[in-house]
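J.: Next come a sequence and a model predicted from it.
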Amino acid sequence: MTVIGGDTAAVPFGVGTFASRSAVTAGNSIADAAQEVRDKLVQAAAALLEAAPADVEIEEGRVFVRGAPTSAVPLARVIQASIPTFAKPGVATPDFEASAYHHVPTVTYASAVHVAQVEVDIGTGHVRLLKYVVAHDCGKVINPLIVEGQVHGGVAQGVGGALFEEMVYDEQGQLLTGSLMDYLIPTAVELPPIETVHLECPSPRNPLGAKGLGEGGAISPPAAIANAIEDALQPFDVRITSTPVSPARLLALIEARRAIGAAGEEG
């Protein structure tokens, strides 16, 4: 199989890979095309083995009649028998290829629950992530390694939004955080161990049962981390309503609550 990416001239129609639809559209298109090729192989094998197509099985690169494993022949033999020669035609048309475009009638979003454990230094406002757990459902897990990487990468992106990344402009609208000297992003040092729990509930909207995965890791971290910080600072009754929760911003919130508390005691 050859995968060509980024060439819109290679496909008859497409609207993009956004909205967590790459595996859903591309994966099911591959599955549809593979099924068409399999059906053609079964027809050719049935002619070669002199059996009904419904009785033909394909397994581990071999074709055989159900209940008669000794009849097995390699797939290469089926294709070879389909190629016409000067002596006779092939057992079937040697057309073992297919094109498919899988239309997805609606979105297939993933769902996830995120739990963050944090440590807050009330003297500096620094927040340290101790542990992070994601329980998510992306439907059928096709490739566990890619799913883990997608979730972990999404969490890293979300941590950036929660604690570091901010577009800052001056009064004239000039961007002040236009380089990595000013625009902070998390590194491996800031990221905690990430535990992933896979909950597979296949989608009924496509043959593979896959759901989108891109948003499952990236959207929830700011809310989970903000709630964890609020819980850690419960004695101060701090409420976080904006991100990133920088040390300076967090110290200001703590001091504001202290001032309110002090004013209440004096009153």
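T.: The structure has been received and is ready for your questions. Note that the structure is predicted; figures quoted are calculated from it, not measured. Numbering: from 1, shown residues only.

J.: okay, CA-based contacts and neighbour counts for the rest of this
T.: Will do.

J.: check contacts around residue 70.
T.: residue 64 (C-alpha atoms under 8 Å, 6 or more residues apart in numbering).

J.: and the next element down the chain from the helix or strand hosting it?
T.: Following DSSP states H and E, one finds residue 70 within strand 68-74. Using DSSP H and E, the helix or strand that follows strand 68-74 towards the C-terminus is helix 75-82.

J.: rewinding a little: buried ones in the strand holding residue 70, by neighbour count?
T.: 72, 73, 74 (16 or more other C-alpha atoms under 10 Å).

J.: Ok, stretch 251-258 next?
T.: For stretch 251-258, by 16+ other C-alpha under 10 Å, it's 251, 253, 254, 257.

J.: Just put the residues you listed in CSV and tack on secondary structure and distance to residue 229.
T.: Shown next, in CSV, are the buried residues of stretch 251-258 (DSSP: H, G, I helix; E, B strand; the rest coil; distance: C-alpha to C-alpha, whole Å):
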residue, secondary structure, distance to residue 229
251, helix, 12
253, helix, 12
254, helix, 11
257, helix, 15
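
J.: Now those residues in TSV, please, with extra columns for distance to residue 39.
T.: Shown next, in TSV, are the buried residues of stretch 251-258 (distance: C-alpha to C-alpha, whole Å):
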residue	distance to residue 39
251	66
253	65
254	67
257	70
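
J.: quick one: which helix or strand includes residue 145?
T.: With DSSP H and E as the test, residue 145 turns up in helix 144-159.

J.: A further structure is provided below for comparison with the first:
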Amino acid sequence: MRTLESLSGTGRGRLITIWAVVVVVLLLIAVVVNACTGPDDKAPVPSGTVAGGSPTPESDGVVPDLPPNNPEFSERAPLRLPRGEREAEGVQVGFPQSQAGAVAAAIEYGTAITSTLDLDRAPAVLRAVSDGSYGSDGASLRAAPEFWRQQLGLPTTGPVPAGASLSFVVSAYQVKDRESDRVTVLTLGYVTGTTATRAPQSFLVLFPVLLVWAGDWKLQKRPDDAPDYADLRLAPDTPAAAAAGWREYTR
């Protein structure tokens, strides 16, 4: 079930908050909150790159993240993300059991699943990187690309229309509920969709995902009553985002 509530007011732009209560919609979570801004809203355009800088030292095990409003936040270098040791369905897997490994997994998995309008691609990736908690129902696993097709005014069935594409660029992350074998990672960034007949549209999104350790980081379905962290959905690369605890990363 999805409901779309318009919160548009005065000015040239329109702000839409989307509450999606479906399996794997927008990065495999039960509830996803995102802000949708159309091409006339002057929303920041994703650069396609992540922050550069020196690596942040990382040790084995999940390490503490900086709390919000900590002045040290802006002085720390972006987190250096490790690469996966192997691939599954064209996606890196085999990340280390560390905070950097969990963040890298969340970004890798989320980017792969959200950067496609192919109704078969997203389910294949989900099966490869999850612990099975999302089930095997094909209709549910296709919810994410179907949702984005709907947002772009495309048919929700059939092959990807010519000239249509989708990309997700993660700008920042946060870590919540840290334990050695499970962690919640929030990612903040922009999904950009294009079609053959419409100008590119950018969507500011916040995705919380639960990862569990099972020899590798695996996505696990979050409880229906898990927090959506909507108050943290802020434009990245701004003082407000930094003060709220969003951190940059580098490869």
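T.: The structure has been received and is ready for your questions. This one's a predicted model, so the numbers in the text were calculated from it and none came from an experiment.

J.: Put one on top of the other, what's the TM-score?
T.: For these two chains in superposition, a TM-score of 0.24 is obtained (TM-score structural alignment, normalised by the length of structure 2); 96 aligned residues with a C-alpha RMSD of 5.7 Å.

J.: hmm, back to that, just checking, what packs against the helix holding residue 145 of structure 1?
T.: In this structure, helix 144-159 of structure 1 packs against strand 194-198, helix 214-218, helix 221-232, with contacts taken as 3 or more C-alpha pairs under 8 Å, 6 or more residues apart in numbering; DSSP states H and E.

J.: what's the first-to-last distance across stretch 138-149 of structure 2?
T.: The first residue of stretch 138-149 of structure 2 is 17 Å away from its last residue (C-alpha to C-alpha, to the nearest Å).

J.: now stretch 3-20 of structure 2
T.: Per C-alpha to C-alpha, stretch 3-20 of structure 2 runs 7 Å from first to last residue.

J.: what do you get for stretch 93-106 of structure 2?
T.: Stretch 93-106 of structure 2: ends 10 Å apart by C-alpha to C-alpha.

J.: hang on, residue 192 of structure 2 packs against residue 205?
T.: No: counting by C-alpha atoms under 8 Å, residue 192 of structure 2 does not reach residue 205; the two are 10.4 Å apart.

J.: Quick check on these two: which one has the bigger neighbour count.
T.: Counting neighbours by other C-alpha atoms under 10 Å for residue 192 of structure 2 and for residue 205 shows that residue 205 has the greater number, 25 against 21.

J.: returning to that earlier point: pull out the buried residues from the helix holding residue 145 of structure 1.
T.: 147, 148, 150, 151, 152, 154, 155, 156, 157, 158, 159.

J.: Pick the one among the residues you listed closest to residue 128 of structure 1.
T.: residue 159 (11.0 Å; C-alpha to C-alpha).

J.: roughly how far apart are that closest one and residue 118 of structure 1?
T.: From residue 159 of structure 1 to residue 118 of structure 1 the distance is 12 Å (C-alpha to C-alpha).

J.: Now list whatever residues contact both of these two.
T.: residue 225.

J.: Most widely separated two among the buried residues of helix 144-159 of structure 1?
T.: Longest span within the buried residues of helix 144-159 of structure 1, C-alpha to C-alpha: 147 and 159, 18.3 Å.

J.: so is residue 146 of structure 2 in a helix, a strand, or just coil?
T.: On the three-state scheme (DSSP: H, G, I helix; E, B strand; the rest coil), residue 146 of structure 2 is labelled helix.

J.: which ones are touching residue 225 of structure 1?
T.: Per C-alpha under 8 Å, 6+ apart, neighbours of residue 225 of structure 1: 115, 116, 117, 118, 159, 162.

J.: whoops, I mixed them up, residue 27 of structure 2
T.: Counted by C-alpha under 8 Å, 6+ apart, residue 27 of structure 2 has contacts 110, 113, 114, 144, 207, 209.

J.: for the contacts of residue 225 of structure 1, which one is nearest residue 29 of structure 1?
T.: Looking across these and measuring by C-alpha to C-alpha, the closest to residue 29 of structure 1 is residue 159, at 33.9 Å.

J.: can I assume that closest one is in contact with residue 222?
T.: Yes: in this structure, residue 159 of structure 1 is within contact of residue 222 by C-alpha under 8 Å, at 6.5 Å.

J.: what is in contact with these two at once?
T.: Overlap of the contact sets of residue 159 of structure 1 and residue 222 (by C-alpha under 8 Å, 6+ apart) is empty.

J.: Which helix runs longest in structure 2?
T.: Assignment by DSSP state H gives helix 99-114 as the longest helix of structure 2.

J.: elements contacting it?
T.: helix 25-28, strand 91-93, helix 121-129, helix 143-151, strand 165-176, strand 182-194, strand 201-213, strand 217-220.

J.: now, of these, which is deepest in the fold?
T.: helix 25-28 (a mean of 28; mean count of other C-alpha atoms under 10 Å).

J.: Report all helices and strands that whatever helix or strand comes next after that helix contacts.
T.: Sequence-wise, the next helix or strand beyond helix 25-28 of structure 2 is strand 29-37, with elements assigned using DSSP H and E. When contacts are defined as 3+ C-alpha pairs under 8 Å, 6+ apart, strand 29-37 of structure 2 packs onto strand 16-24, helix 25-28, strand 201-213.

J.: can you redo those as JSON lines with distance to residue 91 of structure 2?
T.: Formatted as JSON lines, these follow (distance: least, C-alpha to C-alpha, whole Å):
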{"stretch": "strand 16-24", "distance to residue 91 of structure 2": "17"}
{"stretch": "helix 25-28", "distance to residue 91 of structure 2": "14"}
{"stretch": "strand 201-213", "distance to residue 91 of structure 2": "16"}
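
J.: for the ones you listed, which one sits closest to residue 100 of structure 2?
T.: strand 201-213 (12.5 Å).
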